[in-house]
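Colleague: Got a predicted model here, sequence first, then my questions.
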Amino acid sequence: MSGHSKWHNIQAKKGKTDAKRGKIFTKIGKEIMVAVKTGGANLDANPRLRDVVAKAKASNMPNDTITRSIKKASGELGDANFDEIVYEGYGPAGIAVIVNVLTDNKNRSAGNVRHAFTKHGGNMGSTGCVSFMFQKKGQIVIEKKDGLDEDELMMMVLDSGAEDFEAEDEVYVVTTEPEDFGSVREALESNELEFLEAEIKMIPDTLTAIDESTATKFQKMLDQLEDDDDVQDVYHNAEFPEGFEE
């Protein structure tokens, strides 16, 4: 795989400002609500909720906020009615893009997502037009730190049932099959490891290298999509130029 850091090249941007962090927490709260409605508020009996909580912790969502979100979801199930929709299409220069949405208004979401594509030189396609270029995998990202032995971590990861372990510039990336994600994550958590990311996502088979001009245009498209309250996750196969800054 080309590029000095595959994870940094393909990750959806999480944002660093308080405003963006607040928006991320709101979106995760919506995921918690759907997970509770689907399988109940008991973490031990609801694997989907456990996965969302792991994602919340990796995004630095405080434990009391997570607990409040679960309690709120338990008390508002009658009002929670979100549809899960996946949109696919192409960004500028043919970048493959997948947009996951949780919405209470399909028409609004479809219009907003389509506008983001067309405004920035892309076009929304039909279901399946790009998803074949991606694989659904669990991904756990661990920051490299002093005292964390790479060989020991690799053996721990593989013994827990992970599919792959990769060392990058600043992080270790653990890949699992979706059905093994929970058990691998819990095994690593039991060893008190902290995660920069822990979620099931769509990972591209290959990356599409883009130049600075295309990267700038595509970044604006990503920002518009991720600012949309209905959009939960954006996956793509763009390889940004080394050193690119938004």
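Modeller: Looks like it arrived, so ask away.
Colleague: switch to C-alpha atoms for all contacts and neighbour counts from now on
Modeller: Fine.
Colleague: ranges for the strands of the chain?
Modeller: 83-90, 96-103, 123-124, 134-143, 164-167, 171-176, 197-204, 208-209, 231-236, 238-239 (DSSP state E).
Colleague: could you redo the ones you listed as a markdown table and give each row distance to Gly75?
Modeller: Converted to a markdown table, the strands of the chain look like this (distance: least, C-alpha to C-alpha, whole Å):
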| stretch | distance to Gly75 |
| --- | --- |
| strand 83-90 | 19 |
| strand 96-103 | 19 |
| strand 123-124 | 37 |
| strand 134-143 | 30 |
| strand 164-167 | 40 |
| strand 171-176 | 34 |
| strand 197-204 | 26 |
| strand 208-209 | 45 |
| strand 231-236 | 22 |
| strand 238-239 | 41 |
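Colleague: A further structure is provided below for comparison with the first:
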Amino acid sequence: MAGHSHWANIAAKKGVIDKKRGKLFGKLSRAIIVAAQHGGGDPAMNLALRYAIDKARKASMPKENIDRAVKKGCGELTGEKFEELVYEGYGAAGVAVLCDILTENRNRTAGEIRKIFEVHGGNLGSTGCVAWMFERKGLFLVPTENVVEDELFEIALEAGADDVSANGDVFEVTCSVESFQHVSEEFENRKIPTNLAEISRIPANTVDLGVNDGKKVLKLMEALEDHDDVQSVTANFNIPDEIMAEVIAD
């Protein structure tokens, strides 16, 4: 899981999320719209909608924006119809990259995503070329300074988590997609803060990167994250701690 947790921590350190809060709200709105389209507007009966709304609230998205997105998804307000896609490709050093997409125009999006890969030394691949390397799981990053490992381990496993491991200044907690909501609620009830709490794609294996390839991959990740149609990006890279500072210096 190093690729995803590395990117989450790097994005936070570089201020990527805060700089793009307006863009983030747009992406969260799309997720809410699509969830409501598929399963209705009641989050108690629609877990995908509940997850999307919880994620929006944690990002401090205004309630009126959330309500408007639900109404669009339910057809009470006019809005675009979004299609869910997964784009797969490769970055520098053969790093596998997955992009979760919500778009109203797949042809436009495909061309733009292909161009981003090419500009940053990668290439967009065919369906299924790298997806087999990843497994969908719930992922939480808990700052080590805020919790004792033994206590976190006990709470997480009792809530349904599969594993807890230390990775630098965070603990990584993983769980099944089905257990995600329960683990999330338990952490909230116990007032355990998280840097990240989401359903993610976890790589089975990772590629260690040096400085040059590390910089290329991070620029690719940032460019993909910046695209309006991209909901999330994950990859199977690992940047050793001893070269991390040099890689993120730009």
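Modeller: Looks like it came in fine. For clarity, every value in this text was computed on a predicted model and none was experimentally measured.
Colleague: How alike are these chains, TM-score-wise?
Modeller: Once superposed, the chains reach a TM-score of 0.87 (TM-score structural alignment, normalised by the length of structure 1), with 242 aligned residues with a C-alpha RMSD of 2.5 Å.
Colleague: about what we covered before: would you list the strands of structure 1 in TSV and tack on mean neighbour count and distance to Lys27 of structure 1?
Modeller: Shown next, in TSV, are the strands of structure 1 (neighbours: other C-alpha atoms under 10 Å; distance: least, C-alpha to C-alpha, whole Å):
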stretch	mean neighbour count	distance to Lys27 of structure 1
strand 83-90	19	13
strand 96-103	22	9
strand 123-124	20	23
strand 134-143	20	19
strand 164-167	16	29
strand 171-176	22	24
strand 197-204	21	14
strand 208-209	16	28
strand 231-236	22	6
strand 238-239	24	24
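Colleague: Tell me which of those strands sits nearest to Gly39 of structure 1.
Modeller: strand 83-90 (15.5 Å; C-alpha to C-alpha).
Colleague: what's in contact with that closest one?
Modeller: If you take C-alpha atoms under 8 Å, 6 or more residues apart in numbering as the criterion, strand 83-90 of structure 1 is touched by 96-104, 106, 113, 117, 122-131.
Colleague: Let's see that with 6 Å instead.
Modeller: 96-103, 122-125 (C-alpha atoms under 6 Å, 6 or more residues apart in numbering).
Colleague: Structure 1: helices as residue ranges?
Modeller: With helices called from DSSP state H, structure 1 shows them at 6-10, 18-39, 47-58, 63-75, 106-119, 150-159, 181-189, 212-226.
Colleague: Looking at the ones you listed, spot the one closest to Gln139 of structure 1.
Modeller: Nearest to Gln139 of structure 1, of all the helices of structure 1, is helix 181-189, at 7.7 Å by C-alpha to C-alpha.
Colleague: and the angle from the closest one to strand 134-143?
Modeller: On the basis of axes from the mean of the first three to the mean of the last three C-alpha atoms, to 10 degrees, helix 181-189 of structure 1 is oriented at 10 degrees to strand 134-143.
Colleague: Mean deviation, helix 181-189 of structure 1 versus structure 2?
Modeller: After superposition onto structure 2, helix 181-189 of structure 1 sits on average 2.0 Å from its aligned residues (mean C-alpha distance after the TM-score superposition for structure 1).
Colleague: ok and that helix relative to helix 150-159, angle-wise?
Modeller: Helix 181-189 of structure 1 and helix 150-159 are oriented at 150 degrees to each other (the same axes, to 10 degrees).
Colleague: Show me which positions of helix 181-189 of structure 1 end up buried.
Modeller: Residues of helix 181-189 of structure 1 classed as buried: 181-182, 184-188 (neighbour count, 16 or more other C-alpha atoms under 10 Å).
Colleague: Next: stretch 146-163 of structure 1.
Modeller: For stretch 146-163 of structure 1, burial by neighbour count (16+ other C-alpha under 10 Å) applies to 154, 156-158, 160-163.
Colleague: Same list (those residues) but as TSV, adding distance to Ser59 of structure 1.
Modeller: What follows is the buried residues of stretch 146-163 of structure 1, written out as TSV (distance: C-alpha to C-alpha, whole Å):
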residue	distance to Ser59 of structure 1
Met154	23
Met156	23
Val157	21
Leu158	24
Ser160	23
Gly161	24
Ala162	22
Glu163	23
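Colleague: Could you find the closest non-adjacent residue to Ile32 of structure 2?
Modeller: What sits nearest to Ile32 of structure 2 in space, not counting adjacent residues and going by C-alpha to C-alpha, 6 or more residues apart in numbering, is Ala52, at 5.4 Å.
Colleague: Provide the count of other residues in contact range of that neighbour.
Modeller: Counted with other C-alpha atoms under 10 Å, the neighbours of Ala52 of structure 2 add up to 22.
Colleague: quick one: what's aligned to it in structure 1?
Modeller: For Ala52 of structure 2, the aligned position in structure 1 is occupied by Val52, per TM-score structural alignment.
Colleague: so how far is Pro92 of structure 1 from Leu207 of structure 1?
Modeller: Leu207 of structure 1 is 14 Å from Pro92 of structure 1, where distance means C-alpha to C-alpha, to the nearest Å.
Colleague: Neighbours of Glu245 of structure 1, how many?
Modeller: Neighbours of Glu245 of structure 1 (other C-alpha under 10 Å): 10.
Colleague: So it versus Lys13 of structure 1, what's the distance?
Modeller: Counting by C-alpha to C-alpha, the gap from Glu245 of structure 1 to Lys13 of structure 1 is 12 Å.
Colleague: same question, Pro178 of structure 1
Modeller: Applying C-alpha to C-alpha, the value for Pro178 of structure 1 to Lys13 of structure 1 is 22 Å.
Colleague: Arg48 of structure 1 too?
Modeller: Distance, Arg48 of structure 1 to Lys13 of structure 1, using C-alpha to C-alpha: 23 Å.
Colleague: Of these two, which one has the most company?
Modeller: Arg48 (19 against 15).
Colleague: which residues does that one contact?
Modeller: Counting by C-alpha under 6 Å, 6+ apart, the residues that Arg48 of structure 1 touches are Ala35.
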